[in-house]
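Asks: Sequence and predicted structure, then a few things I'm wondering about:
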Amino acid sequence: MHHSRLSTLVLDCHTDDLKQATDFWSHALGKPVVSYDQDGDGKYAELATLADEPIILLQRVNHDSRVHLDIETDDLEAEAKRLEALGAKRVEFAHGRWWVMEAPSGHRFCVVQKQREAFGPHLNRWD
């Protein structure tokens, strides 16, 4: 048995100015900025969300801008296998930490470890 849930909305931004993109989305969504540089490498910014809302990250990327979802889980391998059984395919095990996957519709998404201390309350239970 394992658990998973929608964790994060990631705004992939093809830009040299992540701060400008972060300010736009902060104002557009009415969410304050938590960090313009979450990891200190200039690749991730985060907007404030409540504990029961998805995390909103902005990610500086080299591909076209798009939005992707992260599904968080307490068992990466079990969740990747469950999604493969539904028709998804694994694309890459990125940075040794998460699976980049592709849905049958062609949408990319990531399967990641749990992102917040409290892993709930809106969890799906898979046997």
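Replies: Received the coordinates, thanks. Values in this document were obtained by computation on a predicted structure and should not be read as measured data.

Asks: contacts, neighbours, all on C-alpha from now
Replies: OK.

Asks: Show the secondary-structure elements that the helix or strand hosting residue 27 is packed against.
Replies: Per DSSP states H and E, residue 27 falls inside helix 18-29. Judged by 3 or more C-alpha pairs under 8 Å, 6 or more residues apart in numbering; DSSP states H and E, the packing partners of helix 18-29 are strand 33-35, strand 44-47, strand 55-60.

Asks: Quick check: residue 85 vs residue 78, distance?
Replies: Separation of residue 85 from residue 78 (C-alpha to C-alpha, to the nearest Å) stands at 11 Å.

Asks: what about those two, which has more around it?
Replies: Between residue 85 and residue 78, residue 78 has the larger neighbour count (other C-alpha atoms under 10 Å), namely 17 against 10.

Asks: list the buried ones in the one helix or strand that one maps to?
Replies: Element membership of residue 78, judged by DSSP H and E, is helix 76-85. Buried residues in helix 76-85, counted by 16 or more other C-alpha atoms under 10 Å: 76, 78-80, 83-84.

Asks: Structure two is appended below for comparative analysis:
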Amino acid sequence: GVGYFLNVHEGPQMISHRAYRFPDTEMKAGMITSDEPGLYRPGQWGIRIENLICAVPAGQSEFGNYLKFETLTLCPIDTRCIERPLLSEQELSWLNAYHEEVYRRLAPRVSGAALAWLQARTAAI
């Protein structure tokens, strides 16, 4: 689902409360999509973080099988522009956990100046 026909959100899967549910549009394990939270100020500016995510099995219950998302994009988010007091504890926990994962998975692949940069950019805030 990402970029095959040079579109951002390509099907068949759809994630929307407004989407019609059809067997060929439901999210299935192994499907890749993008997560693009953003903030837009009309007539001023906008900012968006975009990660690719993969649907993976998350277990089952009496209500059915569930999926969760595994982040595929491993790039630090620039925290130099974040005003820490504006983050909720949940947002801060998510950001720090994301950076821990980025560091854990990338650190073994780099050394020297690249490792120092990665460590600085993924430090908890």
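Replies: Cool, got the structure. Only a predicted model underlies this, so the values are computations on that prediction, with no experimental measurement involved.

Asks: Can you give me the TM-score here?
Replies: Scored by TM-score structural alignment, normalised by the length of the second structure, the superposition of the two chains gives a TM-score of 0.29; 70 aligned residues with a C-alpha RMSD of 5.4 Å.

Asks: Dump the helices and strands packed on helix 18-29 of the first structure into JSON lines; add mean neighbour count as well.
Replies: Below are these laid out as JSON lines (neighbours: other C-alpha atoms under 10 Å):
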{"stretch": "strand 33-35", "mean neighbour count": "16"}
{"stretch": "strand 44-47", "mean neighbour count": "22"}
{"stretch": "strand 55-60", "mean neighbour count": "22"}
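
Asks: Rebuild these as a markdown table, extending it with distance to residue 12 of the first structure.
Replies: As requested, those are exported to a markdown table (distance: least, C-alpha to C-alpha, whole Å):
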| stretch | distance to residue 12 of the first structure |
| --- | --- |
| strand 33-35 | 16 |
| strand 44-47 | 9 |
| strand 55-60 | 5 |
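
Asks: which helices and strands sit right next to the longest strand along the second structure?
Replies: Under DSSP state E, the strand in the second structure containing the largest number of residues is strand 51-61. On a contact count with 3+ C-alpha pairs under 8 Å, 6+ apart, strand 51-61 of the second structure meets strand 32-35, strand 64-71.

Asks: ranking these by burial, who's on top?
Replies: Comparing those by mean neighbour count (mean count of other C-alpha atoms under 10 Å), strand 32-35 ranks first with a mean of 20.

Asks: after it comes which helix or strand?
Replies: From strand 32-35 of the second structure, the next helix or strand downstream (DSSP H and E) is strand 38-41.

Asks: and the gap between residue 100 of the first structure and residue 12 of the first structure?
Replies: Residue 100 of the first structure sits 14 Å away from residue 12 of the first structure, going by C-alpha to C-alpha.

Asks: what does residue 93 of the first structure give?
Replies: Separation of residue 93 of the first structure from residue 12 of the first structure (C-alpha to C-alpha): 18 Å.
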